[in-house]
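In: Quick one, fold the following:
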Amino acid sequence: MTDIAARCIREQPRFKGIFQNKGTFERRVRLASPTMHSDEKTFINQAFDEGFTGRNIARLEKEAAEYIGVKHAVAFNSGTAAMHMAVKLAAERLYGSAAAVPISGGLGTVGALQGKRVFCSDFASSTMADSIVSEGGEPVFVDVSDEDWSMDPEVLEIAFQRYPDVKLVMMNHAYGFPGQIMKIREICRDHGALLIEDASESLGAKVHGKQTGSFGDYGILSFGSDKIITGSVGGMFLTDDDYSSKKARSRASHSRAAAPWRQYEELGEECRMSDIVAGLILGQFQHLDEHIAKKRMIYERYLEKLDGDTMYMNPVGEGTEPNYWMSCMTCESNILFQETRSEREYTYTNQHGTASPMEIYDALEAFNVESCPVYKPMSLQPVFRNYDQITLDGSKREYAEFDQEGFWVRCDVAKDNFDRGLCLPSDIKMTGEEQDRVVEIVRSCFD
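Out: Okay, the predicted model is just below:
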């Protein structure tokens, strides 16, 4: 946003009082940023002193496994790498190959999921879909529930009715608010499918007292720079399966065999976590409960001051304890506000009594506050839009055959969330006074 555009917004009558009385934020109010403590230095210095022996990595893996409640945790250099490994290992269990499919001339680039469909959440980052496609698979996007913004079990059943041959399901817990993972797991078992649980945003969140990341055949954690605890980078592969743990650890280290020389008997890659990053995360781990408590306070403050007739906060599912990583709001029905989006641009019309997500986004930016739209569904992304999507109204491909008739509007919760949703500042360093000013700006958008 240019300075001129920001000034024009601040000088609108509805914001003028806020600007004249308090001005803009001198320090940018962030969406989510790292919060460091002194413990990180202790573990990092230990790694320097000992010469990167891997002690931090081993301790982190042990603590993560114990905390989540699984037998094994394997540290990776990113959550994306851990997710990709989970997909490869699932392919091996299901179809007999994890590295690549033999083609003429030896091992080629044909992926382990070649020609296989995989169900994954539509309302998520691209990590799951990227991992599927990079292994030659075909993602089928499953719509989410408006009760928790994660994969809808009823829609998953519909998906299995259309594609009964699918044997792999991948779901996430959107923004740290757990989904109906127990129902999803039961459906997977009924259909003989493996489940990869993406808990990259939900570390510390629980479902009926049990940690997310422990329900799937494989679980994934992320320690990216905006996560609830961070190493700036880093991820974790979780499982109770001894064989998968051993294979993940080996393949993440170039699959080097136990020989005096460098012996390679299958394909591998170098994607293990460093001892320095592990030290950062270990220091952060000591403060996880503290971070969750602060995130919860932020969410509850928004809930008290914003949730109502025109704005709604992201829902908490029954029997769940979120980690409240990201507080999100949705505006009232987009029938009432006027906003248009192309692939990269947007326009909106100011209307008294209502506001669009991007209108609020611009207003916050004008006051030096960071926010962002909620996930754009994978089924709407240019790179993935040719793949099928399932909602309560069935297959997108089936609907397209009747769309010319225009006799019904297709249910699509993920798209509705995107049309109406915005992630609000959820940084645990944000003060109560700063959050109150954020709330004041948001509420003024509706004047």
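In: From here on, just use CA atoms for contacts and neighbour counts.
Out: OK.
In: The longest helix seen in the chain packs against which elements?
Out: When the chain is parsed with DSSP state H, its longest helix is helix 288-306. Under the contact criterion of 3 or more Cα pairs under 8 Å, 6 or more residues apart in numbering; DSSP states H and E, helix 288-306 touches strand 311-313, helix 432-444.
In: in that helix, what's buried?
Out: For helix 288-306, the neighbour count (16 or more other Cα atoms under 10 Å) marks 291-292, 294-303, 306 as buried.
In: can you state the direction angle for that helix and helix 432-444?
Out: 40 degrees (axes from the mean of the first three to the mean of the last three Cα atoms, to 10 degrees).
In: So which residues make contact with helix 288-306?
Out: Residues outside helix 288-306 that contact it (Cα atoms under 8 Å, 6 or more residues apart in numbering): 204, 228-229, 312-313, 323-327, 426-428, 435, 439, 443.
In: Let's compare: structure for the following, please.
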Amino acid sequence: MTPTGLRGRIRLSAPDVGRREEQLVVEAVRSGYVAPLGPMVDAFEAEVAARCHRRHAVALSSGTAALHLALLEIGAGPGTVVIVPTLTFVATANAVVYVGAEPFFVDCDRESGNLDPELLERCLAELEAEGAVVAAVVPVDLFGRCADYTRLVPICESHGVPLISDAAEALGSAHAGRPAGSFGRMATLSFNGNKIMTTSGGGMLLTDDEVVAERARYLSTQARQPTVHYEHTEIGYNYRLSNLLAALGLAQLERLDEMIGRRRAIRQRYARLFDGRAGVRVFQSPADDGDNCWLSAIVVDPAEAGWSSDELRLVLDAHDIESRPMWKPMHRQPVYARARSLENGAAERLFADGLVLPSGSALTDDQIAAVSTTVDEFLDERRGMG
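Out: Prediction:
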């Protein structure tokens, strides 16, 4: 029987925090900088900017806030279109709606799940032909795999459209020798509780433009004018990261490479587990040398495998092991039922046949063994039924 009850439910990607995080948070509390802003924020911004090869970083309350400010700065608004991958978390699309722009969803390639460059080229050409104003293209680095910026950047440049990189899932990853977050006019990161590293909740806007960075800082602190009283000439937002959470982020950043290594080891274990099993592959593997392996997933061909991803999900759930399908495509979300899209069917197939497995660096060896045993038992049973 598969072991259960190991530290409760086995989660996909629980926060990985320890004594160093506690030490720096206590240090921040004792410093007196408990309210937003302070020396930990400054240090966190500087270290993330250096890690991502950017001149400036602005620490914010979420990755969604970073996307919102980036789109505002780029000039997205009513009467403009922003191209977004359909295979993404809803925040990417929601930020487009926040600024009053129209999200246009474009499908992915089957192997990486990232924005399909050929479809992007076609989409831009069609929008140009109809006279639409495309404010930005926002590729997403899915599950820590950088989008194909080698192809995407020249396409955007040839059409005169800015690129904003949604690297929320990809801190620590790389493409063509450059780190995630270094691509595009601006880039955004997320430090949500389930990400590769966390500040509990938080995010960051990355840019090489000092004016853009200062504008983001201004808008993220309620657009307060530099006067002795509270003066406001435009609408701002309460988007800044607190000094306490920045302390947590600094400790996590120290351990980032270690945590990536742990996640990579888990993905490699899944690769061995499913090796030779008909009709199933580990998603984004083996060409994942530059990935942070944030989430590991499998893709199942039910006709060949003799079982479906949902059948395995139900068995894992019965053993108190969390798993879930990949992102439901945005063009199939009820809230975006009227949005325009350009599809090739890849995102829908990945949603139907993909399954995300426990991937967090905080997983113990016993927990990973429990997942492996449960999967092995499931596969053996299905083989016996065949």
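In: From the chain's centroid, how far away is the longest helix of structure 1?
Out: In terms of Cα atoms, centre = their mean, to the nearest Å, the centre of helix 288-306 of structure 1 is found 19 Å from the chain centre.
In: mean shift of that helix relative to structure 2?
Out: The superposed helix 288-306 of structure 1 is, by mean Cα distance after the TM-score superposition for structure 1, a mean 0.5 Å from where its aligned residues fall in structure 2.
In: Nearest spatial neighbour of the aligned residue in structure 2 for Val29 of structure 1, chain-adjacent residues omitted?
Out: Matched to structure 2 by TM-score structural alignment, Val29 of structure 1 sits across from Ile10. Excluding the flanking residues, the one nearest Ile10 of structure 2 by Cα to Cα, 6 or more residues apart in numbering is Ile321, at 4.7 Å.
In: Next up, the contacts around the one you found.
Out: Here Ile321 of structure 2 is in contact with 9-11, 358, 371 (Cα under 8 Å, 6+ apart).
In: Can you say which of those are buried?
Out: Neighbour counting with 16+ other Cα under 10 Å marks 10-11, 358, 371 as buried within those.
In: from the residues you listed, which is closest to Ala303 of structure 2?
Out: Within the buried ones among the contacts of Ile321 of structure 2, the smallest distance to Ala303 of structure 2 is 23.9 Å, found for Val371 (Cα to Cα).
In: Around Arg338 of structure 2, count how many other residues there are.
Out: Around Arg338 of structure 2 there are 10 other residues, counting by other Cα atoms under 10 Å.
In: ok, now Glu73 of structure 2?
Out: 14.
In: Let me see the ranges of the helices in the stretch 151-300 of structure 2.
Out: Counting by DSSP state H, counting those that start in this stretch, the segments of the stretch 151-300 of structure 2 that form helices are 210-220, 243-254, 256-274.
In: mind putting those helices in JSON lines, distance to Ala305 of structure 2 included?
Out: JSON lines is the format used below for those (distance: least, Cα to Cα, whole Å):
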{"stretch": "helix 210-220", "distance to Ala305 of structure 2": "50"}
{"stretch": "helix 243-254", "distance to Ala305 of structure 2": "40"}
{"stretch": "helix 256-274", "distance to Ala305 of structure 2": "11"}
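In: Pull out the buried residues from the helix or strand hosting Val134 of structure 2.
Out: Per DSSP states H and E: Val134 of structure 2 is located in strand 133-137. Buried residues in strand 133-137 of structure 2, counted by 16+ other Cα under 10 Å: 134-137.
In: Now Gly5 of structure 2. Nearest residue, chain neighbours left out?
Out: Spatial nearest neighbour of Gly5 of structure 2, excluding adjacent residues (Cα to Cα, 6+ apart): Asp320 at 7.5 Å.
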